[in-house]
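Engineer: Below is the sequence, then the predicted model.
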Amino acid sequence: MIRFVQFEDQYISQMASLLAARHQDERQRFPFLQERFEEQEKAEERLREEMAKPYTGGLVTLRDEKVIGYLLYEYRQDATRGRMVYIGYPSFVIHEDEHPRLARLMYTEAGAEWVRNGYLEHVVDVPVGNDELIFELLEQSFHFEQRFAALSLESYRAQPGENSLVAMKELVSEEQSLLEKMASWNSMHQAKAPAWKPITQEALDQERSVLKSYEGKEGSRSWVAEQDGVPVAFHLYTPADDRHAMTTPGNAAALIQAATNIDMRGQGIGKSIANHSFTQMKKAGYEYIMTDWYTANHLASYFWPKLGFRCYLIRMARTVDARIAWADGQ
């Protein structure tokens, strides 16, 4: 007999044991993941960080007072999604010996509260190696939304097919404001088939705000590819913070944003700036590049894996039909 209880501190040690064991399994497939979280003590520290965030809750599943699974969640107000519930990488784990359908029962139990409170957007970050959890979420009407991946610079080899007409330039200090003028390129591409992602003013403002936040930031570097003196592509990097993320290796840089002028794609410009910037980041001592892309973006879904990026995490999402607020059979 299993029962569900709200998170309490007395359960965190057993929860950490489950997380450490799952992380050990993940590292068999992705050795670049943080090794220290295989230790129960470090896993517990990570869970405490999650529960210290504002507006969080937790569901723990017990069998004979033994923790066999847990689900931690955070209530958020997102500029584009509105009211949403976010479940992070370390926040949804069940014991390896339990039937995967336990994940559905836990989602049912916690999700009822979310929907009752008007949180109809549900977002989960799932380890790629956790096939059972991915399948269960798919059957609960979640869909793939975003992939997160890593590239080993040690094994990277320059891609053939560069565009000889473009020249590379690294932006410095005030020059970095140039990136804001190119902020809409990705959105313009993703508004087309088959992504059909609307370009809202809120989304554009957020993209410009992200780019602006890295202007002059210590460690951040950016390059533009120019043709006849006109920027046609850019890459923006910043050192990845490996202090807390279980999925971020040491000596890694995050590729915050990369884009090519929508009218000039397919001409080898993306390969040219990738070859150049990856080489420069490797010379700077970085061992990995981390990035992400929306799965409906068919060019990105092809381009980045072809360069050698390996996906280690999938973001899955579900939007509950708002009509359930009144069409509930009552």
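Structural biologist: Sure thing, it's come through. Remember, it's a predicted structure, so these values are computed and weren't measured experimentally.
Engineer: Could you use CA atoms for every contact and neighbour count after this?
Structural biologist: Fine.
Engineer: what packs against the helix or strand harbouring Gln280?
Structural biologist: Element membership of Gln280, judged by DSSP states H and E, is helix 269-283. For helix 269-283, the elements it packs on are strand 221-227, strand 230-239, strand 252-260, judged by 3 or more Cα pairs under 8 Å, 6 or more residues apart in numbering; DSSP states H and E.
Engineer: Strands of this structure, start to end?
Structural biologist: Secondary structure of the chain (DSSP state E): strands at 2-6, 56-63, 66-78, 82-87, 92-94, 121-127, 143-152, 167-171, 221-227, 230-239, 252-260, 288-294, 310-319.
Engineer: possible to save these as a markdown table with mean neighbour count and distance to Ala16?
Structural biologist: Formatted as a markdown table, these follow (neighbours: other Cα atoms under 10 Å; distance: least, Cα to Cα, whole Å):
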| stretch | mean neighbour count | distance to Ala16 |
| --- | --- | --- |
| strand 2-6 | 13 | 16 |
| strand 56-63 | 18 | 12 |
| strand 66-78 | 20 | 10 |
| strand 82-87 | 19 | 16 |
| strand 92-94 | 23 | 10 |
| strand 121-127 | 22 | 16 |
| strand 143-152 | 20 | 24 |
| strand 167-171 | 17 | 44 |
| strand 221-227 | 22 | 37 |
| strand 230-239 | 21 | 28 |
| strand 252-260 | 22 | 26 |
| strand 288-294 | 22 | 26 |
| strand 310-319 | 20 | 20 |
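Engineer: In addition, the following structure is provided for comparison:
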Amino acid sequence: MFDSAHLDRAAEILAARHQRDFALERALGGRFGVLEECRTLLEQAWEDGSRGAVAVRGGAVTGYLLARAGEGQRGRHCWTLPQCAAYALDEGPVVLKRLYAHLSGQWVADGRLHHYTEPPAADLPLWLTLGFGHEQVHGIMDVSAKTLVEAPRGVRLADPADIDALQPLLGLINEAHAAPPVFAFTDQPMWDILRSGHLELLNDPTVAYWVSEGQDSIDGFVVMRPVPDDESSILKPRGSVELFLASTAPHARGTGVGRRLTEWALADAAHRGFTVCVTGWRATNPLSSVFWPNRGFRPVAYRLHRILDPRLTGPEHVSGL
């Protein structure tokens, strides 16, 4: 099993993986190609309760897989963070398949039937062969070449006084995620915090909350939030900006409102000194899964989900003779 004595070797494997991913996507930055940075990431995951196993060949660790057990809205689950699954590149991804086979039996025995993992794009095929499905896409883009020209008509920065005008748009993301074909569960607290959450963003001087005004209403918004240093990660480079939220009123969809707002927000971010923007979207959302790649965001990682048959933990299940 994985223990703290494996942290150094695991950090070497993770750093090599990031060097591969950085070569494929330069916007990720090279920070996590450095051994010390990777060890810090893994130490934090270990301290936060991620546990798992290592693969060994000839006395050398060739891969590792860690997961953190959890409860709550996502049910009894095990969650593998982006830094918590990696293999020596000369061994190949089959190492992770064997580690998952080794660990997942105990997860199921513990009643943890929801399994989550967040692999880099290069490792996606491996996890799909293990029965995982797409849930979230993590995207990134270089915005350094974006230039400000003139704000589109009706586009301006919002302030807290706009909250009532924004109210009809605040729940649109939740509604889209609850609807087919996404079918994401949303509990009442997620709705209860919408207004206060947007007010917090509107009051944050570091946030650029852009809106597009129509004739009688606000037709859309895009929220750009700098990634705090303590939230920077393999998927969110230090010093990047996050396209945190965006929505367009149903009556304004197809008119170019969302495209103009996004292009302006990205150009403004570049003007403010940001070179990289990150965002995420539900893979099953038919609107966002087209819109964000068309704006230039490239997938660099995925959140995948596998849910197992609940009868596996019931008395009717026969595991063998």
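Structural biologist: Ah, there it is. Only a predicted model underlies this, so the values are computations on that prediction, with no experimental measurement involved.
Engineer: Would you pull the TM-score for this pair?
Structural biologist: With the length set by TM-score structural alignment, normalised by the length of the second structure, the two chains reach a TM-score of 0.89; 316 aligned residues with a Cα RMSD of 2.5 Å.
Engineer: For Glu44 of the first structure, which of the helices and strands packed on helix 269-283 of the first structure is the nearest?
Structural biologist: Closest approach to Glu44 of the first structure among those (Cα to Cα): strand 252-260, 23.8 Å.
Engineer: what range in the second structure matches that closest one?
Structural biologist: Counting by TM-score structural alignment, strand 252-260 of the first structure falls onto residues 240-248 of the second structure.
Engineer: Okay, helices next: where are they in the stretch 101-250 of the first structure?
Structural biologist: 102-116, 131-139, 185-190, 201-213 (DSSP state H, counting those that start in this stretch).
Engineer: after superposition, how close is the first one to the second structure?
Structural biologist: Aligned to the second structure and superposed, helix 102-116 of the first structure gives a mean residue distance of 1.5 Å (mean Cα distance after the TM-score superposition for the first structure).
Engineer: and that helix, which stretch of the second structure?
Structural biologist: Using TM-score structural alignment, helix 102-116 of the first structure pairs with 95-109 in the second structure.
Engineer: ok, and for that stretch, which residues are buried?
Structural biologist: 95-96, 99-100, 102-104, 107-108 (16 or more other Cα atoms under 10 Å).
Engineer: what's it in contact with?
Structural biologist: With Cα atoms under 8 Å, 6 or more residues apart in numbering as the test, stretch 95-109 of the second structure has contacts from 52-55, 62-65, 78, 85-87, 113, 126-127, 130, 312-313.
Engineer: one more time with 7 Å, if that's ok
Structural biologist: Contacts of stretch 95-109 of the second structure with the rest of the structure, by Cα atoms under 7 Å, 6 or more residues apart in numbering, involve 52-53, 55, 63, 65, 87, 313.
Engineer: nearest spatial neighbour of Gln227 of the first structure, skipping sequence neighbours?
Structural biologist: Nearest residue to Gln227 of the first structure, sequence neighbours excluded (Cα to Cα, 6 or more residues apart in numbering): Val166, at 4.7 Å.
Engineer: Map Thr129 of the second structure across to the first structure for me.
Structural biologist: Under TM-score structural alignment, Thr129 of the second structure pairs with Glu139 in the first structure.
Engineer: Now do the end-to-end distance for stretch 250-265 of the first structure.
Structural biologist: 33 Å (Cα to Cα, to the nearest Å).
Engineer: From Pro226 of the second structure, how far out is Leu89 of the second structure?
Structural biologist: 33 Å.
Engineer: should've said Arg39 of the second structure
Structural biologist: Counting by Cα to Cα, the gap from Arg39 of the second structure to Pro226 of the second structure is 25 Å.
Engineer: Can you get me a residue count around Pro205 of the second structure?
Structural biologist: If you count neighbours by other Cα atoms under 10 Å, Pro205 of the second structure ends up with 10.
Engineer: swap in Leu24 of the second structure?
Structural biologist: There are 13 residues near Leu24 of the second structure, going by other Cα under 10 Å.
Engineer: got the helices and strands packed on helix 269-283 of the first structure as CSV, with distance to Glu35 of the first structure columns?
Structural biologist: Formatted as CSV, these follow (distance: least, Cα to Cα, whole Å):
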stretch, distance to Glu35 of the first structure
strand 221-227, 28
strand 230-239, 19
strand 252-260, 15
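Engineer: Of those strands, which is nearest Phe148 of the first structure?
Structural biologist: Across those, closest to Phe148 of the first structure is strand 252-260 (Cα to Cα), at 10.8 Å.
Engineer: Output the contacting helices and strands for that closest one.
Structural biologist: Judged by 3 or more Cα pairs under 7 Å, 6 or more residues apart in numbering; DSSP states H and E, the packing partners of strand 252-260 of the first structure are helix 185-190, strand 230-239, strand 288-294.
Engineer: got a markdown table for those, with distance to Met316 of the first structure too?
Structural biologist: Formatted as a markdown table, these follow (distance: least, Cα to Cα, whole Å):
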| stretch | distance to Met316 of the first structure |
| --- | --- |
| helix 185-190 | 18 |
| strand 230-239 | 25 |
| strand 288-294 | 11 |
